[in-house]
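[1] show me the folded form of this:
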Amino acid sequence: MSAPEPIPGARLLFSNDAAVAQLNHGSFGLVPIPVQRAQQRLRDEMEANPPRFFGVGLEERVAHVRRHLAAFIGADPDGTALVENATTGVAIVLAGLDLGTGDEVVTTDHGYGAVDLAVDELCRRTGASRRVARLPLTAQDDDAVGAVLDAVTGRTRLVIVDQITSPTARVLPVRRIVEAVRGRAGERVAILVDAAHAPGILPDPVAGVDADFWVGNFHKWAYAPRGTALLTVAARWRDRIRPLAVSWSQPAGFPGNLEWVGARDYTPWLAAPVGLFVLRSLGVDAVRRHNVALAEHGQALVAAALDVDVPARTGLPMAVVPLPPGTAGDPAAVVALRRRISDELTAEVALNSWRGQGYLRLSAQVYNREEDFQRLVEGLPKLLGR
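    A predicted model of the protein is given here:
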């Protein structure tokens, strides 16, 4: 397997440090220069006359952005609200459930750690409990559906499932999971799809899923400024959605009560359509093909250097490489190793400990080249050996 041909001009759209191998786009994204400039113009507009910026037409501008972003992911704009990030969206959903003693929330062991912490905190305060569906790293769709369904009981009130898993970089069959849970429990169980990575990776990730809630970030793979995400809410839940901070828009109800919170910084949202313009200018499908091919190529190179086997390909621009046994097996070791890779190899990567096994998660974006991965090939075996 060879590295894909670069997309002409794409690398010049980003301002990342050329001395650093940036292989962690999946965590924080990288904002293209045209989007940075658009956001700065919006900041300049805001600071030139804050009362006018916040007081004249801002709600309509935000609504226009929401419609634009919702169309990109195949969502109903009237059932969608802009929020800061997926974690905030999850917190909003959890706050509207009114869980009590004996209620259960089902998650999977591929979920995002901050979401697990939020659920555990909610359970501590309400007397509810969390059940974890364990899925093998290379679970087939039938296995994933069966594992989640087996965790659902008569006390289950909410199921949270990732569309693309963060620690393990897998695509889960969320549409089938939703259908299976609906068939088992009807509308007694709400379903939240954590789709933090989906916008920009999966085409129309909301369309046809029919979950009660879906939340996805635009700052990772859709080139938006950080602080841009969408939360979609099924019609039967919209009257029960509560903003985390009540403000003047509360009487308007969903989605305005989530979006309009006084003097927040709205410039990431207003600049987000420029990110989609950049993505479409490069070619959405061309970017996806390039990033997937480069991630798989980089995964193969690093795995060969470490002499480890890799899981089956997933068709994502993120790929995991298992680390040797005993490496990064707990959160403290993960933090320490990630810092060493950054300091000693001048490379940025994502590391996770999953079931006591350390995994390196490599992302590929249009600004990456094969030599970014070669930095790990040449330096990581020696670093781990020390």
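[2] okay, CA-based contacts and neighbour counts for the rest of this
    Will do.
[3] show the contacting residues for residue 120.
    Applying CA atoms under 8 Å, 6 or more residues apart in numbering, we find residue 120 in contact with 129-130.
[4] for residue 146, see how far away it is.
    24 Å (CA to CA, to the nearest Å).
[5] ok, residue 57 next?
    Distance from residue 57 to residue 146, by CA to CA: 49 Å.
[6] equivalent analysis for residue 22, please.
    In terms of CA to CA, residue 22 sits 37 Å off from residue 146.
[7] neighbour count winner among these two?
    Legend: neighbour count by other CA atoms under 10 Å for residue 22 and residue 146, higher for residue 22 (24 against 15).
[8] identify the residue nearest that one in space, chain neighbours excluded?
    Nearest residue to residue 22, sequence neighbours excluded (CA to CA, 6 or more residues apart in numbering): residue 348, at 5.1 Å.
[9] show me the contacts for that neighbour.
    So residue 348 contacts 20-24, 338, 341-342 (CA under 8 Å, 6+ apart).
[10] give me the ChimeraX select line for the residues you listed, limited to the buried ones.
    Buried subset of those, written as a ChimeraX selection, criterion 16 or more other CA atoms under 10 Å:
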select :21,22,23,24,338,341
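[11] any chance of the contacts of residue 348 in TSV, plus distance to residue 128 and secondary structure?
    Formatted as TSV, the contacts of residue 348 follow (distance: CA to CA, whole Å; DSSP: H, G, I helix; E, B strand; the rest coil):
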residue	distance to residue 128	secondary structure
20	45	coil
21	44	strand
22	41	strand
23	39	coil
24	35	coil
338	35	helix
341	40	helix
342	40	helix
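[12] Proceed likewise with the subsequent sequence, for comparison:
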Amino acid sequence: MRTRQQDIDSATPTPAAFPGGAELFRLGPAVAHLNHGSFGAVPLPVMEARRSLIEEADADPDAFFLSVPERLAAARHRIAAHLGAEPEGIALVTNATEAANLALDALGLGPEDEVLVTDHGYGTVTDAAARRARVTTVALDPELPDEEAVAAAVLGALTPRTTVAVLDQISSPTARVVAGPALLAALRERGVRTVVDGAHAPGMLARPLAGEPDFWFGNLHKWAYAPAGSAVLAVGAPHRAKVPAPVPSWEHGHGFPRAVEYRATADYTGLLAAPEGLELIATLGAAKLRRHNAELVAYGAETLARLPGLTPLPYGEELAMRSLRLPRGLARTHAEAAALREEIATRLACRVLVWPWPTGGGIRLSAQIYNRAEEYERLAAGLKGLLDGR
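    Below you'll find the model as predicted:
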């Protein structure tokens, strides 16, 4: 992770557009879509694959739905190959929130258990832990300098009652690595089971399952180019038999992962099309794509950091997201952050994430192959005028 002064001293050159990147998506040209990290965007080839599946299901529903369990298994094998996972160690689910609840149910938590979370965690995941056990929240200063400092803060908050840690792999608001391999190893040595929220990892990280957590889950609809409603839950071998099926079905007797994946008559077309997104990334060149996105978001963050009052936060150089602190006093609450986000969207035609923090929140940028350097320059120019008026 790097500091503000390092960013200023070694500015990133203006990155070139990714060849053919914008043409792969059907995004409205009037808006600068700088928030890929929230909902993703589906490339045209993946849309076409899903459309073909929908047409197949409409043409012969019996044949389609009778084939779903085996086709889900085949899709799972293709996805596992890209994630570096065991095909029988992952299950296809609809989103990270569902996966978090399945993982926490599998742990069989009770009132005697203490679950460690951080104040950078995703709200619905933290709430899921709080509904099942006593929760201790670690306060992580957004400006902690590096992963080692983050790990020290987490380990320093453990108590004799701590049995589980629920941690972000990449924090959603502040775009920083929390559950890195070194921290996971240290927790394992202390007998703490780990649940890792890897919502942003598939498609962004070369090794999304690094560190071997007990449970890991990641969305495929963000950086892996899959349709919405596509995610993965990875479970360590000792825990697989304990994962409950969201909907007990005719596949219930097969156990994990088939019993978790199949939920009777539902729309499976997004999950069945999901491997196409990861295979498109491989075709485009996964390392090239990741490098482009990391360099482009670095340029965007450095462009915004020239504005008075905006302070870049420490970051992982391989990530395609960056966060900056806003001037003190802005976006202190969820309501204030949402209002500023919508003001930026309405007045500047730019989509970003604005996150709240008690003393003043921040702005998170994403970069994807459909983005261009001038979109970040446009955001910076408009944001300067907007902030000057406050």
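[13] and the strands in the stretch 101-250 of the first structure?
    For the stretch 101-250 of the first structure, applying DSSP state E, counting those that start in this stretch gives strands covering 104-108, 129-133, 156-162, 190-194, 213-217, 229-233.
[14] using TSV, lay out the ones you listed together with mean neighbour count and distance to residue 116 of the first structure.
    Compiled in TSV, those are given as follows (neighbours: other CA atoms under 10 Å; distance: least, CA to CA, whole Å):
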stretch	mean neighbour count	distance to residue 116 of the first structure
strand 104-108	24	8
strand 129-133	19	9
strand 156-162	24	10
strand 190-194	25	12
strand 213-217	28	15
strand 229-233	28	18
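[15] adding distance to residue 381 of the first structure, write those strands out as TSV.
    Listed next are these as TSV, based on distance: least, CA to CA, whole Å:
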stretch	distance to residue 381 of the first structure
strand 104-108	32
strand 129-133	34
strand 156-162	32
strand 190-194	34
strand 213-217	34
strand 229-233	38
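[16] could you list every residue that touches the corresponding residue of the second structure for residue 212 of the first structure?
    Under the alignment by TM-score structural alignment, residue 212 of the first structure pairs with residue 214 in the second structure. By CA under 8 Å, 6+ apart, the contact list for residue 214 of the second structure reads 193-195, 235-236, 239.
[17] can you check residue 70 of the first structure too?
    76-77, 80, 230.
[18] that one -> the second structure?
    Match for residue 70 of the first structure (TM-score structural alignment): residue 80.
[19] next, its match: secondary structure please.
    Secondary structure, DSSP: H, G, I helix; E, B strand; the rest coil: residue 80 of the second structure is helix.
[20] among the strands of the stretch 101-250 of the first structure, which comes closest to residue 7 of the first structure?
    strand 213-217 (24.0 Å; CA to CA).
[21] after superposition, how close is that closest one to the second structure?
    Compared with the second structure after fitting, strand 213-217 of the first structure deviates on average by 0.6 Å (mean CA distance after the TM-score superposition for the first structure).
[22] for that strand, name the packing helices and strands.
    Strand 213-217 of the first structure is packed against helix 86-95, strand 190-194, strand 229-233, with contacts defined by 3 or more CA pairs under 8 Å, 6 or more residues apart in numbering; DSSP states H and E.
[23] next, format these as JSON lines and append distance to residue 49 of the first structure.
    Formatted as JSON lines, these follow (distance: least, CA to CA, whole Å):
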{"stretch": "helix 86-95", "distance to residue 49 of the first structure": "29"}
{"stretch": "strand 190-194", "distance to residue 49 of the first structure": "38"}
{"stretch": "strand 229-233", "distance to residue 49 of the first structure": "27"}
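[24] residue 301 of the first structure: which of the ones you listed is closest?
    strand 190-194 (30.4 Å).
[25] what's that closest one aligned against in the second structure?
    Against the second structure, strand 190-194 of the first structure falls on residues 193-197 (TM-score structural alignment).
[26] quick one: that stretch to the first structure mean distance?
    Per aligned residue, stretch 193-197 of the second structure averages 1.0 Å (mean CA distance after the TM-score superposition for the first structure).
[27] and the residue nearest to residue 22 of the first structure, how close does it get to residue 328 of the first structure?
    16 Å.
[28] cool, residue 261 of the first structure as well?
    41 Å.
[29] in terms of neighbours, single out the busier of these two.
    Remark: of residue 261 of the first structure and residue 328, residue 328 carries more neighbours, 24 against 18, as counted by other CA under 10 Å.
[30] tally of neighbours for residue 125 of the first structure?
    Residue 125 of the first structure: 12 neighbours (other CA under 10 Å).
[31] now do the same for it: its match in the second structure.
    Match for residue 125 of the first structure (TM-score structural alignment): no aligned residue.
[32] same check, this time on the one 10 residues further on
    The pairwise alignment with the second structure assigns residue 135 of the first structure to residue 140, based on TM-score structural alignment.
[33] is that match in contact with residue 152, as I believe?
    No - counting by CA atoms under 8 Å, no contact exists between residue 140 of the second structure and residue 152, whose distance comes to 10.2 Å.
[34] so what sits against both of the two?
    By CA under 8 Å, 6+ apart, no residue touches both residue 140 of the second structure and residue 152.
[35] rewinding a little: and the match of residue 70 of the first structure, how close does it get to residue 198 of the second structure?
    For residue 80 of the second structure relative to residue 198 of the second structure (CA to CA), the value is 15 Å.
[36] all the helices of the stretch 51-200 of the second structure, residue numbers only.
    61-83, 96-106, 123-130, 147-156, 181-189 (DSSP state H, counting those that start in this stretch).
[37] that should have said the stretch 201-350 of the second structure, apologies.
    Going by DSSP H, counting those that start in this stretch, the stretch 201-350 of the second structure shows helices at 258-261, 269-284, 286-305, 334-348.
[38] quick one: the longest one aligns where in the first structure?
    If I follow you right, that is helix 286-305 of the second structure. So helix 286-305 of the second structure sits over residues 284-303 in the first structure, by TM-score structural alignment.
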